[in-house]
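Participant: Model the following, please.
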Amino acid sequence: MQLKIEGDKDSRGFEDSETAYDYRHEGVLQCVASRLGWLVFFFCGLMLAAVVVEAFEEVLKKEVELSYFVPLLIGHGGNTGSQAVATMIRALALGQVGMQDLFMV
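Facilitator: Purely as a prediction, here's the structure:
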């Protein structure tokens, strides 16, 4: 019972935090401005992907079926990266890994 009460106190502490972020009260321009770095990063990634696809244009012309898999590859790469980052951030937040584990992860 004590564990449940402590858990409830902890979760309420997060809700009452002054640093809590609620994007619903933020305007469109504020959202864009706060994410501009990531937007530029993803734009550069898309430009790089376009260069790679252009470099293999002749192969894709001969083997059109390969072009169907390009969006799948891009999506899987993004999903895999996001999941890996989320897993590591969670482990860091819970103290499950630290700097001593740098080469392990």
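
Participant: only C-alpha atoms for contact and neighbour calcs from this point on.
Facilitator: Fine.

Participant: so where does residue 92 fall, helix or strand?
Facilitator: For residue 92, the element it lies in under DSSP states H and E is helix 70-93.

Participant: Which elements pack onto that helix?
Facilitator: Helix 70-93 is packed against no helix or strand, with contacts defined by 3 or more CA pairs under 8 Å, 6 or more residues apart in numbering; DSSP states H and E.

Participant: rerun at 10 Å
Facilitator: Helix 70-93 sits against helix 36-55, with contacts defined as 3 or more CA pairs under 10 Å, 6 or more residues apart in numbering; DSSP states H and E.

Participant: what's around residue 47, how many residues?
Facilitator: In terms of burial, residue 47 registers 12 neighbours under the definition other CA atoms under 10 Å.

Participant: just residue 37 next, same as before
Facilitator: Here the number of neighbours of residue 37 (other CA under 10 Å) works out to 11.

Participant: What's the separation between it and residue 31?
Facilitator: 12 Å (CA to CA, to the nearest Å).

Participant: I have a second one here; can you model it like the first so I can compare?
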Amino acid sequence: MLAKFLQAIHKKKLVQVKFVAKSDGQLRDRKCVPFDYGASTTAKDKSDKYHFYDLNSPSGRHNLPLFPNQIREITILEDESFEPADYVKWEPSWIVKRDWGQYS
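Facilitator: Next up is the predicted model:
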């Protein structure tokens, strides 16, 4: 699953992710931008996580960090690319190296 996620980052492809929500244990299915993989510098728990940007949550777009054991499936949406400029609104300090131009 990680290899597929990293491929989506490098190819700038959106993904469909199915995961179990921590809040209620329910299976969710979201279209997301794959942002990064690793331990967040701002989180209390320094475990590696998949970092997504959720595009179709009922509560609106938001960052979505998920532990590997929450994820059931990641599908690369080969026909749906994204432009980092549309989503990266800060000075990035990615864990996973990438070639996103000024957003790398």
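
Participant: TM-score of the superposed pair?
Facilitator: The TM-score (TM-score structural alignment, normalised by the length of structure 2) is 0.14; 33 aligned residues with a CA RMSD of 5.4 Å.

Participant: re the thing from before, just want the angle from the helix holding residue 92 of structure 1 to helix 36-55.
Facilitator: Orientation check (axes from the mean of the first three to the mean of the last three CA atoms, to 10 degrees): helix 70-93 of structure 1 against helix 36-55 gives 140 degrees.

Participant: List the buried residues of helix 70-93 of structure 1.
Facilitator: The neighbour-count criterion (16 or more other CA atoms under 10 Å) identifies no buried residues in helix 70-93 of structure 1.

Participant: Same check on stretch 2-22 of structure 2?
Facilitator: Buried residues in stretch 2-22 of structure 2 (16+ other CA under 10 Å): 5-6, 8-9, 12-20.

Participant: show me the residues around residue 16 of structure 2 that make contact.
Facilitator: Contact partners of residue 16 of structure 2, counting by CA atoms under 10 Å, 6 or more residues apart in numbering, are 29-34, 54, 73-77.

Participant: 6 Å - rerun?
Facilitator: The neighbourhood of residue 16 of structure 2, defined by CA atoms under 6 Å, 6 or more residues apart in numbering, consists of 30-31, 74-75.

Participant: And for residue 64 of structure 2?
Facilitator: Under the contact definition (CA under 6 Å, 6+ apart), the residues listed for residue 64 of structure 2 are 51-54.

Participant: Among the buried residues of stretch 2-22 of structure 2, list the two that are farthest apart in space.
Facilitator: Taking CA to CA, the two most distant members of these are 12 and 20; they sit 24.5 Å apart.

Participant: just to revisit the earlier point, for residue 65 of structure 2, state which of the contacts of residue 16 of structure 2 is nearest.
Facilitator: Residue 65 of structure 2 has its nearest neighbour among the contacts of residue 16 of structure 2 in residue 30, at 12.6 Å by CA to CA.

Participant: sorry, back to before: tell me which entries of the buried residues of stretch 2-22 of structure 2 lie within helices.
Facilitator: Using DSSP state H, the members of these that fall in helices are 5-6, 8-9.

Participant: for residue 3 of structure 2, helix, strand, or coil?
Facilitator: Secondary structure of residue 3 of structure 2, reduced to three states by DSSP: H, G, I helix; E, B strand; the rest coil: helix.

Participant: All the strands of structure 2, residue numbers only.
Facilitator: Assigned by DSSP state E, structure 2 shows strands spanning 13-20, 27-38, 49-54, 62-66, 71-81.
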